[in-house]
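Q: sequence unavailable; structure follows:
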């Protein structure tokens, strides 16, 4: 991942002790967070919510972090709490620094997976950790990326029953679909096939379907489509509807029918919040 490698060099400069806008922002984050009593810190949850790791990956990285802490403090890992990760500095400040020099969410996930204890580094001493990471990290990314891509391509071929060339074409259209966990993809594919009545080949020809959120986009809009179709107010394909931007969708299918289908806006909002109504 050349972009990640290139981003590490300005990051090393940004992490020097000299004042910079990035440092000032990070320090503000640190000072603000220490003024408020934080909720109990869960490293595993933080890795999922803030670093973009899948739950299973977060669990493994969390174990790795506590193992490294255990070695450093010469204490059994079960005697260490998640607060030890959060004790030296605010992890949000480290993420702000990494993001501030151009690292994407995926790049940050790679960095944190390789060195989870970087989250407890202070802004001033992050540079030595990155220097130690730099060469090992780029080599690891290169090696693991090939293996992950090959495994993901095989997954799509097996689950969707399509050819390698069809999968390759789908990935070229939407590279983002390579980063989702098998668990998330299985749920999306099951929904698209069972509930939205799509053929596997139709899905792979429209890979954006696999990149959309199941909870925030596919399920709520499918519910709205069914309601409008039952009332004879809609004659469009599921794909055409879910591909629309949020504002356009709400204007065309929620606001336009607010009088003919009272309560549709509220039930759509509830569906996006994870509360699926049985019927309006």
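A: It's in. Computed from a predicted structure; not experimentally measured.
Q: only C-alpha atoms from now on, for both contacts and neighbour counts.
A: Will do.
Q: quick check: longest helix of the protein.
A: helix 126-160 (DSSP state H).
Q: all helices for the stretch 101-250 of the chain, in order.
A: 105-114, 126-160, 164-173, 182-194, 200-204, 208-211, 219-230, 238-242, 246-249 (DSSP state H, counting those that start in this stretch).
Q: as JSON lines, the ones you listed with mean neighbour count and distance to residue 3 would be great.
A: Formatted as JSON lines, those follow (neighbours: other Cα atoms under 10 Å; distance: least, Cα to Cα, whole Å):
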{"stretch": "helix 105-114", "mean neighbour count": "20", "distance to residue 3": "9"}
{"stretch": "helix 126-160", "mean neighbour count": "15", "distance to residue 3": "10"}
{"stretch": "helix 164-173", "mean neighbour count": "16", "distance to residue 3": "18"}
{"stretch": "helix 182-194", "mean neighbour count": "16", "distance to residue 3": "25"}
{"stretch": "helix 200-204", "mean neighbour count": "17", "distance to residue 3": "28"}
{"stretch": "helix 208-211", "mean neighbour count": "20", "distance to residue 3": "22"}
{"stretch": "helix 219-230", "mean neighbour count": "18", "distance to residue 3": "35"}
{"stretch": "helix 238-242", "mean neighbour count": "16", "distance to residue 3": "31"}
{"stretch": "helix 246-249", "mean neighbour count": "12", "distance to residue 3": "30"}
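Q: let's bring in a second model and compare:
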């Protein structure tokens, strides 16, 4: 973590780091989960505790309950995205894959990294899967991991 975010050395442990760790533990994350999260999102422990609470609230609004197996994976993509950017990405997914609100919610819960996938990559995958292969939008919504696969593969 120190290799990618040396801010930990200058952050107040009692006012920032410890409250963030305690809050994440209250959300159902164990020490290993917090460590894995911080490897992916090093600023998670050094950011303002109110921002960490906002990240958790955002993950919950996406339908991911605290303590679930995917909760940590959902915190990664929403960590430093604004509510507006997330809403924009969800709208883009609805339009690009012709999904309903429920289908977007299913896809985001099953594959939260979808929120980090670029619009260009999503557009390519939608054209290939929907138009060239003929896959139904509902099929993709229930198996969104296929959107993370390599196009060449």
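A: Okay, I see it. Everything numeric in this text was worked out from a predicted model, so none of it was measured.
Q: a markdown table for the helices of the stretch 101-250 of structure 1, including distance to residue 98 of structure 1?
A: Listed next are those as a markdown table, based on distance: least, Cα to Cα, whole Å:
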| stretch | distance to residue 98 of structure 1 |
| --- | --- |
| helix 105-114 | 7 |
| helix 126-160 | 10 |
| helix 164-173 | 27 |
| helix 182-194 | 27 |
| helix 200-204 | 34 |
| helix 208-211 | 25 |
| helix 219-230 | 34 |
| helix 238-242 | 33 |
| helix 246-249 | 29 |
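Q: residue 188 of structure 1 versus the corresponding residue of structure 1 for residue 108 of structure 2, what's the distance?
A: Alignment note (TM-score structural alignment): residue 108 of structure 2 maps to residue 171 of structure 1. Per Cα to Cα, to the nearest Å, residue 171 of structure 1 is found 16 Å from residue 188 of structure 1.
Q: check residue 9 of structure 1 too.
A: Distance from residue 9 of structure 1 to residue 188 of structure 1, counting by Cα to Cα: 38 Å.
Q: the residue nearest to residue 145 of structure 2 when sequence neighbours are not counted and residue 104 of structure 2: what is the separation?
A: Leaving out its chain neighbours, the residue that sits closest to residue 145 of structure 2 by Cα to Cα, 6 or more residues apart in numbering is residue 111, at 5.9 Å. Residue 111 of structure 2 sits 10 Å away from residue 104 of structure 2, going by Cα to Cα.
Q: ok, residue 81 of structure 2 next?
A: To residue 104 of structure 2, residue 81 of structure 2 is 18 Å away according to Cα to Cα.
Q: just residue 48 of structure 2 next, same as before
A: Distance from residue 48 of structure 2 to residue 104 of structure 2, by Cα to Cα: 30 Å.
Q: just give me the match in structure 1 for residue 126 of structure 2.
A: Superposed on structure 1 with TM-score structural alignment, residue 126 of structure 2 falls opposite residue 189.
Q: need the contact list for its match.
A: residue 210 (Cα atoms under 8 Å, 6 or more residues apart in numbering).
Q: next, count neighbours for the closest residue in space to residue 31 of structure 2 that isn't next to it in sequence.
A: Distances taken as Cα to Cα, 6+ apart place residue 25 nearest to residue 31 of structure 2, at 7.6 Å, with adjacent residues excluded. Counted with other Cα atoms under 10 Å, the neighbours of residue 25 of structure 2 add up to 15.
Q: specify the local secondary structure of residue 25 of structure 2.
A: Classification of residue 25 of structure 2 by DSSP: H, G, I helix; E, B strand; the rest coil places it in helix.
Q: state the distance from it to residue 72 of structure 2.
A: From residue 25 of structure 2 to residue 72 of structure 2 the distance is 11 Å (Cα to Cα).
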